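**Q** Fold the following and give me the result.
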Amino acid sequence: MPRPKSTQPPALGKDGLYRDTFYYKGKQYSIKAKTLPDLYAKIQIKKQQLENGEIVVNKNTTVKRWLEEWLETYRKGHGGDKNYRNYVSIVNHDIVPYIGVMRLCDLTQYDLQRTINQQQGRSKSHASHVLNTIRQAFRRAAINGYLDLIVIENLELPKTKKGSHREITEEERRLTLETAKIHPGGLWVKTILYLGLRPQETVPLTPDDFDFKNGILHINKALKSGANKIGVPKTTAGIREIPIPDIIYDELKAACEACKTPTLFTQQTNDRRHTEASLYCLWNSFKRQMDILAGAKVYRNQIIESKIAEDLTPYCYRHTYCTDLQDAGVPINVAKYFMGHDDIKVTASIYTHHSKKASEDARVLINRHQSSKTK
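**A** Next up, the predicted model:
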């Protein structure tokens, strides 16, 4: 197989894959493979498909088909796997369901704005990611001549919630605990909910980190984002001691005593320490089981009508831990320590999201105080 023309030989990436690019009619295509022969073969196949018209993108291409091509050509291999998965999730859940069947030539600014408006009431962080994805994908379509650039101009965010995460609802809590009884990731999710850990802090946990005699969990390491390596927390505030609540004490103690691997939470298929990718898969599997318990419609093993909010993430459980501290009357400076926040303003931004229980407790205290003044 002849080697494709290139100014430089294909490089072996950090992911262990060879990657090379080529242009066809002014458009760039990125290909990657485990070996150089496979890489050259894939490039030749891709070129042949383009020559034969098997891969055609033009003004009549649907939005769904264009976004698939955009992800493959302009996002895959251009950044970390985690970023790519985020783009895929946004495309599949926040864009395609609304305008996926439309042709690029029929797309208007009105259609894109209505798509973005679906983010109303969700977190500002997520809505901003959706808006950014739309701008990137359709600007590239405009550059390729498939639509007018004016389509993506003056797009605006709808009214959103401050912050990137939220607390879970009571129904989500119920479904979470029911799912935890039957899913392998149940204890992992409950550990985040009841101890407020960052997902990355759960990865290196060992039985030795738990002091069951004194009811304390020691946090002093975490999975480094994008590196799949264990290191110290990002700030010194991340090094802390968290009380193990009674509600999960026995379950954690039993798991630690039965643990036969270096870390407490491991990949189900190989008993190895979790990576960012495996945590992502674990969470998606857990959330899917939650969805089914909630009554989601399933067809050919695929969920076609979800009942679970798309913005439910593991961080929502950590956020809920903080609001639970507030409801329990834990002082904000103590909550800051338990959460591992470097700045108390971060804790305060959660504490100011008053829950119904916090409001009701405040009402009772005020009434009690005011009544005492009249006697």
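
**Q** okay, CA-based contacts and neighbour counts for the rest of this
**A** Fine.

**Q** Find the centremost residue of the protein, please.
**A** Taking CA atoms, centre = their mean as the criterion, residue 313 is the residue nearest the geometric centre of the chain, at 6.1 Å.

**Q** Pull up the gap between that residue and residue 116, please.
**A** 20 Å (CA to CA, to the nearest Å).

**Q** Likewise for residue 213?
**A** For residue 213, the distance to residue 116 (CA to CA) stands at 52 Å.

**Q** More neighbours: these two, which one.
**A** A count of neighbours by other CA atoms under 10 Å puts residue 116 above the other of residue 213 and residue 116, at 22 against 6.

**Q** any idea which helix or strand carries the more buried one?
**A** helix 109-117 (DSSP states H and E).

**Q** packing partners for that helix?
**A** Judged by 3 or more CA pairs under 8 Å, 6 or more residues apart in numbering; DSSP states H and E, helix 109-117 is in contact with helix 96-99, helix 124-143.

**Q** To check against the first, give me the structure of this:
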Amino acid sequence: MAKRTKQPNGAGSVYQRKDGRWEGAAFLEALDGTRTRFRVYGKTWEEANAKLTEALANARKGIPVETTKLGFGDYLTYWLEQIARPKVRPSTYRSYETYVRLYLIPGLGKKQLKKLTAQDIRTWLVKVAKTCQCCLQGHDAKRPKQHKDPTKQQRCCAVEKCCRKVPSPRTVQYLHALVRSALAQAVREDLVLRNVAKNVQLGTVERPEIQALTLDEARQFLRQARKGRFYAVYAVALGVGLRRGEALGLRWDDVDLNNGVLRVRQALQRQKGEGLKLVPLKTQRSRRTIRLPDNLVKVLKERKAEQAAERLAAGSAWHDPHGLVFTTHIGTAIEPENLYRHFRAVCDAAGIRRVRLHDLRHTCATILLAQGVDTRTIMEILGHSTIVLTMNTYAHVMPEHQAKALNRLEEALGGLA
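**A** Next comes the predicted model:
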């Protein structure tokens, strides 16, 4: 076949390089609006010409070409610091940083951002789901070979006994969401044309079933908790469905005992290097105003009197710069992990199942559903972003709730038989 080196005017040119490969080149509009020399390569003239023809066709449609040579790993570093850090809560940023450092950069970091494909992402996610992270990251190898405490010496992968510590399906789903979010920003900044992570389909992941307390268990728990100093925290968490951080971050300025109103405005969170801090809530929906039942107003009045006595007893040692409702004996914020340990001890003493502290919030919702409260009202009490989230979270108790409603309908109709 004769050697071809020329194309018609405006079609760029295709020519053979000294190394034997074919190269196609044309001046096209780049993502930043400038005209740049765009190059494609192929083993044959036909392959290079086909790639160049596709690029020219896209250009005629007004689709610019991708020219960035930025590596995906470098882009992720930029995205974390410049996009994610200012936008998300500190705890969310720490989660992003951990997953990017341990998974995304080692797995996809060497790929060029513009050359990353859906196949690359899917192949990587499948590999992650099957790879023991203990082996990959050398967790056990960092421990001493011999230690007086056997639990602290090398084991599992470091002694060639793989523990098969593979990521959960939810972790894999989270990794996919991170890649998709990072690439969405790359599209917005005109670094790539499209978000290839959107084309990756993962299997559905079942939501873990909510481990809420039954009504009898909740009553047993509250009776036992009444004997300790954290009773008011548990009563608020269970009574109006506050998250742990929301309850511990509650200030007296947010509570109107005269009118029985509680406003959820911030949360208490531990931040790396800064200790416990009050932080904004994650979403606007989380900021909510709740009408307190009379019993909770009484509990909070008792808590206020108790705190006044503690302040008097502590004297100059009292330190409470935020005016928190729930504090230690000297006014400082309560360490969330200490509260959780106390919570488990109360569960044991009450003779009920050990659930998470967060499950008091779920218990609030499931009891409300059982009492016939509508989903929209529960959504507003819990501060969910959408009613769909509420319905999906408590889908396992919906059938029973629906059955009761339909039974009432049948009674109203005088029976259907």
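
**Q** Which part of the first structure matches stretch 174-182 of the second structure?
**A** Aligned using TM-score structural alignment, stretch 174-182 of the second structure spans no residues in the first structure.

**Q** so stretch 45-61 of the second structure aligns onto which residues of the first structure?
**A** Counting by TM-score structural alignment, stretch 45-61 of the second structure has no counterpart in the first structure.

**Q** now the helices for the stretch 251-400 of the second structure?
**A** For the stretch 251-400 of the second structure, applying DSSP state H, counting those that start in this stretch gives helices covering 294-314, 336-350, 359-370, 375-382, 387-393, 398-412.

**Q** if we can go back for a sec, quick check: which of the helices and strands packed on helix 109-117 of the first structure is buried the most?
**A** Counting by mean count of other CA atoms under 10 Å, helix 124-143 has the highest mean neighbour count of these, with a mean of 19.

**Q** quick one: that helix to helix 109-117, angle?
**A** Computed by axes from the mean of the first three to the mean of the last three CA atoms, to 10 degrees, the angle separating helix 124-143 of the first structure from helix 109-117 equals 150 degrees.

**Q** Would you mind identifying the next helix or strand past helix 124-143 of the first structure?
**A** For helix 124-143 of the first structure, the succeeding helix or strand toward the C-terminus, using DSSP H and E, is helix 170-180.

**Q** From the contact counts, what lies against that next one?
**A** helix 186-195, helix 276-293.

**Q** contacts for the shortest one?
**A** Going back to what we said before, that points to helix 186-195 of the first structure. Applying CA atoms under 8 Å, 6 or more residues apart in numbering, the external contacts of helix 186-195 of the first structure come out as 177, 179-180, 197-199, 202, 242-245, 248, 251-252, 265, 286, 314, 317-318, 320-321.

**Q** repeat that with 6 Å
**A** 180, 317-318, 321 (CA atoms under 6 Å, 6 or more residues apart in numbering).

**Q** SS state for residue 304 of the first structure?
**A** With DSSP: H, G, I helix; E, B strand; the rest coil as the basis, residue 304 of the first structure sits in strand.

**Q** if I look at it, how far off is residue 97 of the first structure?
**A** Distance from residue 304 of the first structure to residue 97 of the first structure, counting by CA to CA: 11 Å.

**Q** Over to residue 331 of the first structure?
**A** Applying CA to CA, the value for residue 331 of the first structure to residue 97 of the first structure is 44 Å.

**Q** Same check on residue 228 of the first structure?
**A** As defined by CA to CA, residue 228 of the first structure lies at a distance of 33 Å from residue 97 of the first structure.

**Q** Same question for residue 364 of the first structure.
**A** Taken as CA to CA, the span from residue 364 of the first structure to residue 97 of the first structure is 46 Å.

**Q** Adding mean neighbour count and distance to residue 175 of the second structure, write the helices of the stretch 251-400 of the second structure out as a markdown table.
**A** Listed next are those as a markdown table, based on neighbours: other CA atoms under 10 Å; distance: least, CA to CA, whole Å:
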| stretch | mean neighbour count | distance to residue 175 of the second structure |
| --- | --- | --- |
| helix 294-314 | 15 | 41 |
| helix 336-350 | 16 | 27 |
| helix 359-370 | 22 | 26 |
| helix 375-382 | 18 | 27 |
| helix 387-393 | 15 | 21 |
| helix 398-412 | 13 | 30 |
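
**Q** Mind checking the ones you listed for the one nearest to residue 169 of the second structure?
**A** For residue 169 of the second structure, the closest of these is helix 387-393, at 17.8 Å, according to CA to CA.

**Q** how about the closest one, which residues of the first structure does it hit?
**A** Mapped onto the first structure using TM-score structural alignment, helix 387-393 of the second structure spans residues 344-350.

**Q** ok, and what's touching the matching stretch?
**A** Applying CA under 6 Å, 6+ apart, the contact partners of stretch 344-350 of the first structure are residue 336.

**Q** cool, and stretch 248-265 of the second structure?
**A** Stretch 248-265 of the second structure has contacts (CA under 6 Å, 6+ apart) with 267-268, 287-292, 323-325.
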